[in-house]
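A.B. asks: Any chance you could fold what I've pasted below:
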Amino acid sequence: MSPHAGPLIHTRTWWKEATFYQIYPASFKDSDGDGWGDIPGILSKINYLSSLGIDVVWLSPMFDSPQIDMGYDVSNYEATYAPYGTVEDVERLIEACHVHGMKIILDLVVNHTSDQHDWFKESRSSKSNPKRDWYFWRPARHDEQGNPLPPTNWRGYFAGGTWTWDEHTQEYYLHLYDTSQPDLNWENEECRKAIYNSAIRFWLDKGIDGFRVDTVNKYSKHVDFPDAPVTDSNAFIQPAAQFWCNGPRIHEFIKEMNTTVLSEYTTYDGQPLVTVGELSLTPDPEDVLRYVSAREKELDMVFQFDVTHLGQGNGFQDKYDFARWKLPEMKRIVEKWQAFIEGTDGWTTVFIENHDNGRSVSRFGNDAPEWREKSAKMLALCFLTQTGTLFLYQGQEIGMINAPKDWSMEEYKDVETQNYWKEAVQSSESRVDPTCEERIKHGLQLMARDHARLPFQWDSSANAGFTTGKPWMRVHDLYKEINAEAQEKDSESVLAFYKRLLRLRKEYRDVFVYGTFELLDPENEGTFAFRKHYQERAALVVLNFTAGSQPIPGQGIERDMTLLASSYQKIALDSIQPFEGRVYIN
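C.D. replies: The predicted model follows:
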């Protein structure tokens, strides 16, 4: 049966109405002065989390890891990275969340492991090892002169190719990400069973309430490993996502994981578990619905990244080559992913920040001192009124912004950032592309993953109250001006505004969580306006994305509508003020 045969009014369930809050453990709160955030630090802020009005804590990877990719390179699914704490600390956090009426989900990172995982150590020990086929190993090819070549010409995510030579066994292994992150072979049934037991059941048995599923559409590859077409004549490696994303067995694998493992468990209060998948490189709504249709029994919802990718260049090699965009592009993206679930049994997500993107105020608003708070509130109104399950990222609720542009590239710690930066410097120095370094630096200053990973700004004390030691990553220069403690005392702060909006979102959940979306004035480059409808109720959202006043959109405000919220204390009747957001309701 087609997903489009679903009901017109969406079935209600707890995770659709919930607000999720993502915690990046390295950067949230350090309890012991070693400079790394940790689980006891999160526990010490449980009252803060509860006071926000959130329903679910999403904890980014805290598993044992060499931290090449900040925990997305897992060396042991059943252990915790020592600077973060212990498994017992995580158990205490699970219990504390539940005591405070919040659920907790973990990251499920099972497309790949670290090369330090025991499974990979065994796999690379010999060609005859029983776990050899748990990863992808292939012999070298050779060119006409007899020189060795990788098995394919695929380009990876973090710049560079997807194959690394292993001297010991004289073969290459596949890694879509860093060379230290070999891909697991989901074609191998024994490997899948081990994943289910070690990465999933181990933590569900401890009482977690679901998973954010990392890189969920990359488990199935085209295992005949064809070469990608040459689209960049200056390089051997070529974009090849069509061969390792949304592969031939992907739906089979996810269904199996759901029906044989996840369906055996419930949340701490007896509700269905929740799963949200990271679904990149899937632009067609029909393809996305196959993952999130309730009938398909795969995932509850997925993240679509079109909005957070605004400004990124085309393809992997141009990711940080900033491409200017206009507001109508954002409107079309929002409309697309708001509308795609209408008349279906699928569901969607709403978010503007996560651990992989620059801060929204710096990217989509204006982070100059006079505009940053107004931008933060306007963006909050824009996204907290949209249909779907809401996800917030730590620091978003206090309007944290990107690292200052005068920071050197040495302050950026992320493996992806550093790989792209090295590639850009080499390209400029070799004169292959003389302006590459300058362009990529600009792109990284706007969009690098590092911006979201700066330590949380708790107060105006040293290191923003994040740590009493030397922080693993530099604290933002403006922490004395932007911090949670100051905002908790200010009824007009960004933090206070988020709390009010979260209460309104719950109070008017019919129209905000479940309502249908109607885009107004799609080509207007200054304002973003849309209506939400649910039966007889309607809301009008009007947003000014510029630093100048704008006329109220031509459709106007209906007579039976009253102002529900504004990002300004005083409003003008005939115009929308710079970076103002308003919502009216009948």
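
A.B. asks: rest of the way, CA atoms for contacts and neighbours
C.D. replies: Will do.

A.B. asks: my guess is P455 contacts Y24, does it?
C.D. replies: No: P455 is not in contact with Y24 according to Cα atoms under 8 Å; the separation is 9.3 Å.

A.B. asks: show me where the stretch 401-550 of the chain has strands.
C.D. replies: Here the stretch 401-550 of the chain has its strands, by DSSP state E, counting those that start in this stretch, at 516-520, 527-534, 537-544, 550-551.

A.B. asks: this one as well, want them side by side:
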Amino acid sequence: MHEPWWKRSTVYQVYPKSFHDTTGNGIGDLQGIIEKLDYLKELGIDMVWLTPIYRSPQRDNGYDISDYYEIEPAYGTMEDVERLIGELHDRDMKLMMDIVINHTSTEHEWFQQAKSSKDNPYRDYYIWRDPQEGAEPNNWVSKFGGSAWGLEEHTNQYYLHLFDQTQADLNWENEKVRKELYKMMNFWAEKGLDGFRLDVINLVSKVQSFPYDHDAPGGQFGKEYYTDGPRIHEFVHEMNQEVFTPHSLVTVGEMSSTSLAACQQYTKPDAEELSMTFNFHHLKVDYENGMKWTDGKLEFIKLKQILSDWQIGMHEVGGWNALFWCNHDQPRIVSRFGDDDQYWKESAKMLATVLHMMQGTPYIYQGEEIGMTDPKFSSIEDYNDVETHNAFQALKEDGLDSEQALRIIQRRSRDNSRTPMQWNEGLNAGFTNGKPWLAVASNYADINVKKALQDDDSIFYHYQKLIRLRKEYAIITYGDYEPICMDDERLFCYERKWNGEKLLVVANFFGETAEFSYPKEHMAKAEILLSNYENSPSDFRKIRLRPFEAVIYHSKA
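C.D. replies: As a prediction, this is how the structure comes out:
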């Protein structure tokens, strides 16, 4: 059987706005990405995923698309995209583009037409409902806070927006909408790109009665009526047949509040839906009572349980995980679950080791490979993100003072990952000669690419080795997964087994020493494939692990 190439590959996420600016306007651009491709090649990357670069009013940093066929001028031109594809392919690398098809910007021509009158042919491209007793059609709430309904006063009807009020949800029940979207995606596939990352794709099918939600945990009203909705698998399979399969594209679906069962169905090969899925359950283990904008602590046992359940569950059906700690919506993992101060290097390497030895396709977010940290800005004015500012106001309305609210923002804001890429110790970390659109983290003189490349023991080279191991050892791709010491409050350990081979991953997740005892019969003499400390013990039966120490042992039968 032909092995999908992406099963032994590693993807690198580029957030173009913050990657590299070549014009001095403070915004990263496509030319800047092209200039840095040799760096990504040196890291060992197989595929680059670009967050949206289409024309957009940038209310949600490009996830509000006003024209799918045009490039946002700040990033460059269509010629730049074509050149980027060519330059990637010349280096045996591939391009994945982000596509947002749950909603468009309200500035999109379709919406401009749709809002003009109830009988406009584009009206049914979106979801409209009459007021109920002079108010919103139901009590569903937006993911960005407030009602999920926006009133269009000219026609006195409400349109659905699960995100910002300028992001109107498309009506996937309308076959014309779906055909228009597939036509657009095929346009991009014919440009030569190699895959799509599908934004919040599991929200496109809504329960059509749009019921009032009487019982929603955490006040997230409406969620159960649009998450993995009634026709979702039908729609994704149709898209696969119309777009993905004809062009042999690799696809990853961003799955909001999904279930393991749903993702097994999305990714098992005979379903013909998606190559792999992102789920976020493992990144909610520090949410207090499931709520993001809190100062909650990491529930470590829960983290292990979730990651292990998904490893085992997806493997059982031949499904596939997208493995990640970081992206453009998440805080920096070394600041979040590691120690970005005393054990910065050790904890960053440990976190990478634990994730990269699992089954799935790893995704590295720009700067993760050099250990970039949350910026911990000292003022709300330094933050740019619309969700962050809404949350700050909401926290203050809930009775927190500015200092308390800011502390939560510093931990949770999406801007934590959006600060400019730190290339060197020069002006603005080498990101731009102008004024950056978002301030650079203040530690850039210590944490940057130039410094990482000059240090043989850097986080960069650890990531490079992990990427290489996945290509060299088939067990990482094919082996089953067995968790060890699940009740241990400091250790994250698991085994991978395949064809008589074994991998043992032993990791101390905390800043104190921890004891590990191998709970089974002795496996064959093992070699250390990689460790984040010098002279880790080669006999793994009983180990005293130093703070954040992680070791990969390998043995053949």
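
A.B. asks: ok so, going back, Throw the strands of the stretch 401-550 of structure 1 into JSON lines and include mean neighbour count and distance to V109 of structure 1, thanks.
C.D. replies: Formatted as JSON lines, the entries for the strands of the stretch 401-550 of structure 1 read as follows, by neighbours: other Cα atoms under 10 Å; distance: least, Cα to Cα, whole Å:
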{"stretch": "strand 516-520", "mean neighbour count": "19", "distance to V109 of structure 1": "33"}
{"stretch": "strand 527-534", "mean neighbour count": "22", "distance to V109 of structure 1": "36"}
{"stretch": "strand 537-544", "mean neighbour count": "24", "distance to V109 of structure 1": "37"}
{"stretch": "strand 550-551", "mean neighbour count": "16", "distance to V109 of structure 1": "45"}
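
A.B. asks: Spatially central residue in structure 1, please.
C.D. replies: The residue lying closest to the centre of structure 1 (Cα atoms, centre = their mean) is N354, at 4.2 Å.

A.B. asks: Please identify the helix or strand for the aligned residue in structure 2 for it.
C.D. replies: N354 of structure 1 maps onto N327 in structure 2, with residues paired by TM-score structural alignment. In this structure, N327 of structure 2 is located outside every helix and strand according to DSSP states H and E.

A.B. asks: List the contacts of N327 of structure 2.
C.D. replies: Under the criterion of Cα atoms under 8 Å, 6 or more residues apart in numbering, the contact list for N327 of structure 2 reads Q13, I364, Y365, S417.

A.B. asks: Can you name the residues that contact the first one?
C.D. replies: Listed by Cα under 8 Å, 6+ apart, the contact set of Q13 of structure 2 reads V48, W49, L50, T51, N327, Y363, I364, Y365, Q366.

A.B. asks: what's the burial count for the second one?
C.D. replies: So that's W49 of structure 2. The burial count assigned to W49 of structure 2 is 23, neighbours taken as other Cα atoms under 10 Å.

A.B. asks: ok, now which ones touch the equivalent of it over in structure 1?
C.D. replies: Under the alignment defined by TM-score structural alignment, W49 of structure 2 is paired with W58 of structure 1. The neighbourhood of W58 of structure 1, defined by Cα under 8 Å, 6+ apart, consists of F20, Y21, Q22, I23, I104, I105, L106, D107, R212.
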